[in-house]
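Student: One predicted model, sequence on top.
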Amino acid sequence: MKVSGELRDFMARLGHDFAHPELLVRALTHGSVASPTRPDNQRLEFLGDRVLGLTIAEALFEADKSASEGQLAPRYNTLVRGETCAEIARELNLGAVLKLGRSEMMSGGRRKEALLADAMEAVLAAIYLDAGFETARRVILRLWTDRLNSVEEDARDAKTALQEWAQAQGMTPPTYAVTGRTGPDHAPEFQITVTLDDGRNAVATGKGTKRSIEQLAATELLKKLG
């Protein structure tokens, strides 16, 4: 199939020249523009999540041979979560080549965290189907390399620290609730309240994903706890 200059530029940023570019087109096709003859990227997203997961799990396993499962799990979660996939997608300017329906485009779909994360996973699956696991693995390790190198620090997040503190006090894990939301769908502002068993709580407000604001709320409560 004929490949546009825009897709050629994206392949260069991605670091993989597709032998079967129709796989990449499918990976970039959102459900809002899909049709019986133009399938969306959901099946590829499912596969890409597994390709990413195996690659990251293996990389972490090999990088720190003394780490326990309890140490590896939060590092793994940090690297494969939707926020990280969306960050990688933004670095590649993936949003510029997403194929969206008009309503999705008008609502800021090219910037939506979930759409970018899903498409990033679908692109990884497309590479896997186009050239095999080793090629997909090399692309992933190159794109994720900075995060792999800093993951031990990144994985020590406030939510984990707060949960560990609560458990040490004999409490159940803290609860997080959305107590306010403003702004458009593509750039929401959340108010999150985190509460402990004994009623102590903290509130944080900000733009971004709910998880990122939960981290801020956990940080605020940790400060209160000293």
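Tutor: That came through fine. Numbers count the residues shown, from 1 in each chain.

Student: Only C-alpha atoms from now on, for both contacts and neighbour counts.
Tutor: Noted.

Student: can you map out the helices along this structure?
Tutor: For the chain, the helices defined by DSSP state H cover 5-14, 21-27, 42-63, 69-80, 82-91, 102-106, 113-131, 133-154, 158-168, 210-225.

Student: Tell me which other helices or strands the second one touches.
Tutor: Identification of packing neighbours for helix 21-27 by 3 or more CA pairs under 8 Å, 6 or more residues apart in numbering; DSSP states H and E yields helix 113-131.

Student: mind checking how far Arg8 is from Glu69?
Tutor: Remark: distance between Arg8 and Glu69 (CA to CA, to the nearest Å) = 41 Å.

Student: Do I have it right that Glu121 meets Arg43?
Tutor: No - contact criterion CA atoms under 8 Å: Glu121 and Arg43 do not qualify, at 10.2 Å.

Student: one step back: so which of Arg8 and Glu69 has more stuff around it?
Tutor: More crowded of Arg8 and Glu69, by other CA atoms under 10 Å: Arg8, with 15 against 9.

Student: Might you report the residue contacts of that one?
Tutor: Shown in contact with Arg8 (CA atoms under 8 Å, 6 or more residues apart in numbering): Asp17.

Student: same question, Glu121
Tutor: With CA under 8 Å, 6+ apart, Glu121 has these contacts: 44-49, 52, 85.

Student: For those residues, which ChimeraX command selects only the ones that are buried?
Tutor: In ChimeraX syntax, the buried subset of those is picked out as below (16 or more other CA atoms under 10 Å):
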select :44,45,47,48,49,52,85
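
Student: here comes the other one, which I'd like you to weigh against the first:
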Amino acid sequence: MTDVSHERATLVDKLGVDIDPELLSLALTHRSYAYEAGGIPHNERLEFLGDSVLGQAVTVRLFTVHPDLDEGELAKRRASVVSTVALAEVARGIGLGEYLLLGRGEQQTGGRDKDSILADTMEAVIGATYLSAGPDAATSLVLRLVEPLLQDPERYGAAMDPKTSLQELAARNSLSPPVYAIEAAGPDHDRVFTAAVTVGEFTAVGSGSSKKQAEMAAALTAWRELSARA
């Protein structure tokens, strides 16, 4: 077995579901790698499918388990679990970044740990699971991955509005208000933004495909770290 095959087998073990090797390889192929390899297929179609499977699985789970919640609260909880920041957290939990196929530019700019790339790849893996093992297996995978998020009620408010949550946390702890700094890298059609937020002497970093997304990712990381210290 080649090193690559061995690595993919390790990922399959972590996921706990049998995924067709070709589909798994496609799910891990970022468009930057596909472009440099001469225009081979990449994972965005699988990402599209996985996004739908993810949304349905989480929606049904919340609707079934929380008959007391109204539509607005259900929507808020779903958004907090299927957000880019949340999915990136799930992806880091299984070490997904080390398995990605990235172009040289993304490799050099830390693509293996970018929220947007990790979240999109996580959705693509869910899509590959759906095609390989069917809807029940894909739903089971989704629920296994997001269950820790669903069981953490404190994350709902912060995940929905991390910048406000961080500002409130700083005020409660008599810290200076959050200050954000933004950098951008990459071509115009594939721009990646990196935000650094500083609260007192603490700094956290986040990335995304827009300034807003990057700031939200940085704010949520800072909120979690500072909350754990409080």
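Tutor: Yes, it's here. Just so it is clear, the structure is predicted and the values come from calculations on it, not from any experiment.

Student: Superpose the two chains and report the TM-score.
Tutor: The pair, once superposed, lands on a TM-score of 0.73 when counted by TM-score structural alignment, normalised by the length of structure 1; 191 aligned residues with a CA RMSD of 3.3 Å.

Student: Please report the distance of the residue most central in space within structure 2 from Leu46 of structure 2.
Tutor: With distances taken as CA atoms, centre = their mean, the residue of structure 2 nearest its centroid is Ala88 (2.1 Å). Distance, Ala88 of structure 2 to Leu46 of structure 2, by CA to CA: 17 Å.

Student: Then Leu118 of structure 2?
Tutor: Counting by CA to CA, the gap from Leu118 of structure 2 to Leu46 of structure 2 is 14 Å.

Student: before we move on, what about Ile94 of structure 2?
Tutor: Using CA to CA, Ile94 of structure 2 is found at 19 Å from Leu46 of structure 2.

Student: just Val197 of structure 2 next, same as before
Tutor: Val197 of structure 2 is 33 Å from Leu46 of structure 2, by CA to CA.

Student: what do you get for Glu22 of structure 2?
Tutor: Glu22 of structure 2 sits 12 Å away from Leu46 of structure 2, going by CA to CA.

Student: counterpart of stretch 57-77 of structure 2 in structure 1, which residues?
Tutor: The alignment of stretch 57-77 of structure 2 onto structure 1 (TM-score structural alignment) spans residues 55-75.

Student: Look at the matching stretch and report the distance between its end residues.
Tutor: Distance across stretch 55-75 of structure 1, first residue to last, is 13 Å (CA to CA).

Student: can you pull the buried residues of that stretch?
Tutor: Buried residues in stretch 55-75 of structure 1, defined by neighbour count with 16+ other CA under 10 Å: 55-57, 60-61, 72, 74-75.

Student: for stretch 207-218 of structure 1, same thing?
Tutor: Neighbour counts over stretch 207-218 of structure 1 (16+ other CA under 10 Å) mark 209-210, 212-218 as buried.

Student: and if you look at stretch 147-162 of structure 2?
Tutor: Applying a neighbour-count criterion of 16+ other CA under 10 Å, one finds 149-150, 155-156, 158-160, 162 buried in stretch 147-162 of structure 2.

Student: Among the helices of structure 1, which comes closest to Arg181 of structure 1?
Tutor: Nearest to Arg181 of structure 1, of all those, is helix 210-225, at 10.0 Å by CA to CA.

Student: contacts for that closest one?
Tutor: Helix 210-225 of structure 1 is contacted from outside by 157-159, 162, 176, 190-194, 201-207, using CA under 8 Å, 6+ apart.

Student: repeat that with 7 Å
Tutor: 158-159, 162, 176, 190, 192-194, 201-206 (CA atoms under 7 Å, 6 or more residues apart in numbering).

Student: Go through these and flag which are in strands.
Tutor: Counting by DSSP state E, the contacts of helix 210-225 of structure 1 place 176, 190, 192-194, 201-206 in strands.

Student: from those, which is closest to Thr29 of structure 1?
Tutor: Nearest to Thr29 of structure 1 among those, with distances taken as CA to CA, is Phe190, at 28.8 Å.

Student: Distance check, the aligned residue in structure 2 for that closest one against Gly55 of structure 2.
Tutor: Per TM-score structural alignment, the equivalent position to Phe190 of structure 1 in structure 2 is Ala196. From Ala196 of structure 2 across to Gly55 of structure 2, the span is 30 Å (CA to CA).

Student: again, but for Gln213 of structure 2
Tutor: Per CA to CA, Gln213 of structure 2 is found 20 Å from Gly55 of structure 2.

Student: Comparing those two, which shows the higher neighbour count?
Tutor: Between Gln213 of structure 2 and Gly55, Gln213 has the larger neighbour count (other CA under 10 Å), namely 20 against 17.

Student: ok, that one - contacts?
Tutor: Residues in contact with Gln213 of structure 2 (CA under 7 Å, 6+ apart): none are found.

Student: Next: Gly101 of structure 1.
Tutor: Counting by CA under 7 Å, 6+ apart, Gly101 of structure 1 touches 32-33.

Student: Thank you, goodbye.
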